[in-house]
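Trainee: sequence and computational prediction follow.
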Amino acid sequence: MKVHFIAIGGSVMHQLALALHKKGYQVTGSDDEIFEPALSNLQKEGLLPAEIGWHPANITPGIDAVILGMHAKQDNPELQKARELGLQIYSFPEYIYQESREKTRVVVGGSHGKTTTTSMIMHALRNAKKDFDYLVGARLDGFDQSVQVTHAPVIVCEGDEYPASVIEKRPKFHFLFPHIAILTGIAWDHINVFPTFDFYLEQFTIFIQKIEPGGILIYNETDVVLKKLVKANKRADIRYQPYNVPFHTINNGKTTLTIDGQTGVLQVFGNHNLLNLHAAWYVCRELGMNAANYVKAISSFTGAAKRLELLASNDNTIVYRDFAHAPSKVKATIEAVKQQFPNRTLIGVLELHTYSSLNEQFMSEYKGAMDKADKAAVFYSRHALELKRMPELPAEKVIAGFGKEGLKVVNDKNDLMQWLQQHNYNNACLLLMSSGNYDGADILTFAQQVTGNSK
């Protein structure tokens, strides 16, 4: 099997290239820029393109499949050559489906919690010594890569609602056709792609229709929007399994979970994580796991990278980092920390970094998201606005949108560090939320210093 990747340097694209190489396929690729860690990963396996750039000569009649990355544009010369030759061209999810036609496909969809829920399923299956393939959007302890494609009978996929490629504008998760599907919840996001909430909502209706006959939809019944959507789209040929927050207790900052009479102390916390692991349980049960083995496995799950990740701590101060940026994610993350440590001062910092979060018209979606924080700041750099070619975002619009009394809005990384340094961190939790890097501010060093863990 000969496969060529157009835009092989992408974070997920290069992982698929590595997986197919390990499977024994002949893999080639090209890109106009390749950064770490993709550069080293590809180089190590002998897959790094000899020359940077697009080269139509790479496209030959003998290629069985061309996989097109999101980075490639419509006028890409290699794409044009592939079309001229009539080669089979796939987006990333379309190709994943081709590789998993004979597998039981598990797909985790929803506006939030996808990566964590997918990671929980993977962690539990690995602990049970089950053979499976996977596709997940973050690094997970114990897994060398984020994509694995072998001859395993099951594949577990994180199902993204973002467009599949430059020539296939439909969402990625419309191409995976699950036997076991999860929907974690629905909250409007990606407004550059889905300019109205109704249009965004429609993508999840379509996803439900893509479930294979005889399959099952596992859905979060505590999400009012999702529950209404499921009720309006009932299918007679699939099963439905609602889930909610499972029984648990919190004592001294530790959560003890109970499922079907089996108990275990968790490494993660918060209602959003409890919801995620409950959904993961129903998937694992479908795949033949019992409650005792599941609870034992999930008790050792420490989380996906940058999802309530512990950066530093001492007896008086805890610093967490989280990928949260969408309103529902910010709200859930803040509430989780406050619920787990109710007697500590919660200092929350959110960086607005995505197109949606930097859009003035989207600010009202953040109403109440940071209310549970005792002290809160929102940071966004003018540089980020310039890169996205977006207009100025007035601080007063941000303050009005969040509706949080005393909210600090900061645009300069030095001012952000100064704001952080002025607080007392005795008996406190510092929560840093961003999908960016605070315009290069050295947050990690600050976290180590404030907890006395600097090297």
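Mentor: It's in.

Trainee: C-alpha from now on. contacts and neighbour counts both.
Mentor: Noted.

Trainee: remind me, longest helix of this protein?
Mentor: Taking DSSP state H as the criterion, the chain has its longest helix at helix 271-286.

Trainee: which residues are contacting it?
Mentor: Helix 271-286 has contacts (CA atoms under 8 Å, 6 or more residues apart in numbering) with 106, 113, 116-118, 120-121, 124-125, 180, 182, 184, 218-220, 241, 243-246, 290-291, 294, 298, 332-333, 336.

Trainee: count of residues packed around the closest residue to residue 53 other than its chain neighbours?
Mentor: Nearest non-adjacent residue to residue 53, counting by CA to CA, 6 or more residues apart in numbering: residue 32, 4.2 Å away. Residue 32: 15 surrounding residues under other CA atoms under 10 Å.

Trainee: which ones are touching residue 32?
Mentor: For residue 32, the contact set (CA under 8 Å, 6+ apart) comprises 7, 52, 53, 54.

Trainee: residue 76 now?
Mentor: Residue 76 sits next to residue 54 when contact means CA under 8 Å, 6+ apart.

Trainee: picking up where we left off before, pull out the buried members of the contacts of helix 271-286.
Mentor: 106, 113, 116-118, 120-121, 124-125, 180, 182, 184, 218-220, 243-246, 291, 294, 298, 332-333, 336 (16 or more other CA atoms under 10 Å).

Trainee: ok, and here's another one to check against it:
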Amino acid sequence: MPQAIHFISIGGSTMHNLALALQQQGYLITGSDDKIYEPSQSRLQKYGLLPPETGWFPSKIHSGLKAIVVGMHARKDNPELVKALELDLPIYSYPEFIYQQSQQKQRIVIAGSHGKTTITAMVLHTLKFHNRTFDYWIGDSIDGFDTTVKLTSGLNGSAAPIIIIEGDEYASSPIDSRPKFLHYQPHIALISGIAWDHVNTYPTWEEYVDQFESLAEAMPKAGVLIFDESDDMLDVIGQKERTDITKIPYVAHPNKIVNGQTYLITKQDRQVAVQIFGDHNMKNIAGAIAVCDRIGITEDQFYEAIPTFKGVAQRLEKIAEKGERVFYHDSAHSPAKVEAATEAVKHQYPDKRLLAVLELHPFNTLNTSFLEQYKGTLDKADTAIIYFNTNDLEGARKGDSINLKDFITAFDKSNLQAFTSITKLQNYLSQQSDKAQAFLFMGSEIVQNLDLNTIAGSL
């Protein structure tokens, strides 16, 4: 009889992908959620896992369950979670569960404030290109992969010998505030860079950095720590006294840009055309090569695979191009990501005037100390625009005073345009068609607030 697993908050991006992966392994899956959006809803329905009605139902929790997997969307007082605790059932966050399913595998964890999804995707793309057998977990959908997670833990067929995991520093579950990446106990860990993020969970820079120090300190004997040597904080972490682990620093991969096309320069002076660009992505490539080298993929094999890597959705994703004009979207919101994306587009197209639009999110600007991190991040844009929803801001800050002037002051950029009305922003953009040739829109929700395809057409 199949082992039964119940998902509390099955509608989440990660949660529903994990549910689908376990169903494919032969587990009996049930789940609940109070809200389920697309594409989760259609995918769950396709495989018969969509709950018949939304809400929480303690009756679904019983002693016959092998495990409960709880998502971050649930609260501590969730009635299903409360009953699971009363019955003393095994309760896991999804990182805990992934670890439980991969204890017999070599675990490779890609962490960092920025670049972790792209580096993970590069490694997965390369392994698949060379027909290797592997399991994985990644935070976003990527080209060529049907799900964001694959676990071959033994119910059906042979288990993969390795698992590549994107390691998030955010809290694990409503009842476990530890960073997700601490659960994986990696044999190989890469930290791509440290730049203050998740300010609603880590209100100080020191608290945020502590999480990555804990990851490095938790490396097992004979483990491998790969890190960006150009990141000051990572250099400190990498040089800490751990003689029992191997430390591998990396820097940006040598490259050149010709007419808007980026080429990698190999040690043999070969030029390898790639579809991604920007100094941050050259660092990502170097990190991915270092990881691949440790798991049996040579540099030549990496260079063979990387030209067909299209990047990750919403990471410098090209929306449109016509004549001399080009339009990109990036989900960047934190200061380091905003600066990296803006600099990348300007460096790729130095002769084009760049218009950059940034949508700020309230939970990323909860205190003035963090807000100061945005200084200079839009300097490479010829025209810079910020937008935020004042209603969301007021709700998130719960009375803490901040206003439009605070945002403008934080960026410290002359002629910065600021909007709190999406209609006024759209009207302003409609007048910019002759003002720039390169356009960069940043923010994860800006896709919903603006019809980017229509905006791209008008620009």
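Mentor: Ah, there it is. Predicted model, so just to flag it, every value in this text is computed and none were measured.

Trainee: quick one: which of the contacts of residue 32 of the first structure is nearest to residue 417 of the first structure?
Mentor: Residue 417 of the first structure has its nearest neighbour among those in residue 7, at 36.8 Å by CA to CA.

Trainee: residue in the second structure paired with the closest one?
Mentor: Using TM-score structural alignment, the equivalent of residue 7 of the first structure in the second structure is residue 9.

Trainee: shouldn't its match be in contact with residue 80?
Mentor: No: Residue 9 of the second structure is beyond contact range of residue 80, at 10.2 Å (criterion: CA atoms under 8 Å).

Trainee: average distance between the longest helix of the first structure and the second structure?
Mentor: Its aligned residues in the second structure lie a mean 0.6 Å from helix 271-286 of the first structure after superposition (mean CA distance after the TM-score superposition for the first structure).

Trainee: how close does the next helix or strand after that helix sit to the second structure?
Mentor: Following helix 271-286 of the first structure in sequence order, the next helix or strand is helix 291-298 (DSSP states H and E). Per the superposition on the second structure, helix 291-298 of the first structure and its aligned residues are separated by 1.0 Å on average (mean CA distance after the TM-score superposition for the first structure).

Trainee: just checking, what packs against helix 291-298 of the first structure?
Mentor: Counting contacts by 3 or more CA pairs under 8 Å, 6 or more residues apart in numbering; DSSP states H and E, helix 291-298 of the first structure packs against helix 114-127, strand 254-259, strand 262-265, helix 271-286.

Trainee: need the winner for burial among these.
Mentor: Among those, ranked by average contacts under mean count of other CA atoms under 10 Å, first place goes to helix 114-127 (a mean of 24).

Trainee: show me the contacts for the residue nearest to the spatial centre of the second structure.
Mentor: Averaging the C-alpha coordinates of the second structure gives a centre point, and the residue nearest to it by CA atoms, centre = their mean is residue 117 (4.7 Å). Contact analysis of residue 117 of the second structure by CA under 8 Å, 6+ apart lists 110, 138, 139, 140, 166, 312.

Trainee: tabulate those (JSON lines), appending neighbour count and secondary structure.
Mentor: Shown next, in JSON lines, are the contacts of residue 117 of the second structure (neighbours: other CA atoms under 10 Å; DSSP: H, G, I helix; E, B strand; the rest coil):
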{"residue": "110", "neighbour count": "29", "secondary structure": "strand"}
{"residue": "138", "neighbour count": "23", "secondary structure": "coil"}
{"residue": "139", "neighbour count": "18", "secondary structure": "coil"}
{"residue": "140", "neighbour count": "18", "secondary structure": "coil"}
{"residue": "166", "neighbour count": "25", "secondary structure": "strand"}
{"residue": "312", "neighbour count": "19", "secondary structure": "coil"}
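
Trainee: residue 281 of the second structure matches what in the first structure?
Mentor: So, by TM-score structural alignment, residue 281 of the second structure is matched to residue 273.

Trainee: show me which positions of stretch 417-427 of the second structure end up buried.
Mentor: Within stretch 417-427 of the second structure, judged by 16+ other CA under 10 Å, the buried ones are 418, 419, 425.

Trainee: what is the neighbour count of the alignment partner in the first structure of residue 66 of the second structure?
Mentor: For residue 66 of the second structure, the aligned residue in the first structure is residue 64 (criterion: TM-score structural alignment). Residues near residue 64 of the first structure, counting by other CA under 10 Å, number 14.

Trainee: repeat that for the one 4 residues further on.
Mentor: Other residues within reach of residue 68 of the first structure, judged by other CA under 10 Å, total 26.

Trainee: next: residue 437 of the first structure.
Mentor: By other CA under 10 Å, the residues close to residue 437 of the first structure number 12.

Trainee: which one in the second structure is aligned with it?
Mentor: Using TM-score structural alignment, residue 437 of the first structure sits opposite residue 446 in the second structure.

Trainee: counting neighbours, what do you get for the residue nearest to that match when sequence neighbours are not counted?
Mentor: Closest residue to residue 446 of the second structure apart from its sequence neighbours, by CA to CA, 6+ apart: residue 359 at 6.4 Å. A total of 23 residues lie near residue 359 of the second structure under the criterion other CA under 10 Å.

Trainee: residue 359 of the second structure touches residue 443, doesn't it?
Mentor: Yes: with contact defined as CA under 8 Å, residue 359 of the second structure reaches residue 443; the gap is 5.1 Å.

Trainee: re the thing from before, same list (the contacts of residue 117 of the second structure) but as JSON lines, adding distance to residue 221 of the second structure.
Mentor: Below are the contacts of residue 117 of the second structure laid out as JSON lines (distance: CA to CA, whole Å):
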{"residue": "110", "distance to residue 221 of the second structure": "18"}
{"residue": "138", "distance to residue 221 of the second structure": "26"}
{"residue": "139", "distance to residue 221 of the second structure": "28"}
{"residue": "140", "distance to residue 221 of the second structure": "31"}
{"residue": "166", "distance to residue 221 of the second structure": "21"}
{"residue": "312", "distance to residue 221 of the second structure": "33"}
